[in-house]
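Q: Okay, here's the prediction I keep looking at, along with the sequence it came from:
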Amino acid sequence: MNNLRNTLNNMQQLLQELEIVLAEELNQLNRAQVNPVALQMLSDSKSRLLSAINFYDEQRKAEERQAGIAAPYGQHPGLKRLWDNIIATVRVTKEMNNNACPLIELQMKKAAMLKNMVSKASAATAIYSAEGRTQETPKGKAYSINI
């Protein structure tokens, strides 16, 4: 039973860390200009935390089978309190993650528009081709003068 309590405590701690990471992710996504390096670091942290939470959740299930009990642990008030805290934190993090999805889509649209604008601008202002010649067709008459 002590192992299950430790596992639930570890899950709760990781979920609280995930909540902090998600809050920072929302903060980054709400900015006018996103810092891609910071966003990547947050994404990596989120992935690491989710993997660890999954590990402890699998461990929790194994310990429940071994002890012959199951969540929400109605007969065990200490475990029930931990489980209720976990469920509450999961709800909060799920909502935060749901709020991040439209912001990510918005940032992706902004990036695509910016990329499109830059590619149009660079194509219009190119003076020379890869061969070193001007891309514009000559206008008027061209004379070849030899002396």
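A: Done, it's in.
Q: okay, CA-based contacts and neighbour counts for the rest of this
A: OK.
Q: mind checking the SS state of the residue nearest to the spatial centre of the chain?
A: Centrality entry for the chain: nearest residue to the mean C-alpha point is Ser43, 4.2 Å, by Cα atoms, centre = their mean. Secondary structure assignment for Ser43 (DSSP: H, G, I helix; E, B strand; the rest coil): helix.
Q: And the helices in this structure?
A: 2-29, 36-67, 77-124 (DSSP state H).
Q: Let's have those helices in TSV, adding distance to Ala130.
A: Output for the helices of the chain, formatted as TSV (distance: least, Cα to Cα, whole Å):
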stretch	distance to Ala130
helix 2-29	39
helix 36-67	31
helix 77-124	13
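Q: second one coming, line it up with the first:
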Amino acid sequence: MMVEIHNVLNKMVEILQQLIEILHTEQMILLESNPAHKLSNIIDEKNQLLISLKILDEQRIAMGKQQKIESPYHDNPSLSCQWVSIVETTALLAQMNRENGAILQNRMDKAQQAIDFLNKLNNPNVYTNGGYQPTETVSTTRAKV
């Protein structure tokens, strides 16, 4: 049973490492000029890894209850070392997530500033939500090329 907990912790470490890569990629996308279409895939990947991590953690807790051991596993140096790695990696992921959140908030603030500026112009309805000026008529027929 101790081997099973060890294997679960190893899988958790692997998933956390994948999350580091995904958050790094997410940060690079957020720093690009037009990231919206690329973020969807990253969010999906991140969510799948988080679900897998939650399942593994539930398994770890259940196995620990059966064996009457729990984190931080002071009585087992091997498990304890793995647990320290998990805790440290989790702290790094939390920091990366905060940084990505700050980048995203900054982008949203700039977009809001641009909207506010446009709204202050003489014509407060410069563009509709669809990206057209309110006086424009959009044709629903397409030209054949």
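A: The structure has been received and is ready for your questions. Given the structure is predicted, the values throughout are model-derived calculations rather than measurements.
Q: follow-up on the earlier one: could you measure from the residue nearest to the centre of the first structure over to Gln16 of the first structure?
A: 16 Å (Cα to Cα, to the nearest Å).
Q: Also Ala88 of the first structure?
A: From Ala88 of the first structure to Gln16 of the first structure the distance is 11 Å (Cα to Cα).
Q: Of the two, which one has the most company?
A: Gln16 (18 against 13; other Cα atoms under 10 Å).
Q: if I look at that one, how far off is Arg91 of the first structure?
A: For Gln16 of the first structure, the distance to Arg91 of the first structure - Cα to Cα - is 12 Å.
Q: same check, this time on Gln13 of the first structure
A: From Gln13 of the first structure to Arg91 of the first structure the distance is 15 Å (Cα to Cα).
Q: Settle this for me: Pro72 of the first structure is touching Gly78, isn't it.
A: No: with contact defined as Cα atoms under 8 Å, Pro72 of the first structure does not count as touching Gly78 (10.8 Å).
Q: out of those two, which sits in the busier spot?
A: Taking other Cα under 10 Å, Pro72 of the first structure and Gly78 do not tie; Pro72 has more neighbours (15 against 11).
Q: who's in contact with the residue lying closest to that one once chain neighbours are set aside?
A: Of all residues not flanking Pro72 of the first structure in the chain, Lys80 sits nearest, at 5.7 Å (Cα to Cα, 6 or more residues apart in numbering). For Lys80 of the first structure, the contact set (Cα atoms under 8 Å, 6 or more residues apart in numbering) comprises Ala71, Pro72, Tyr73, Gly74.
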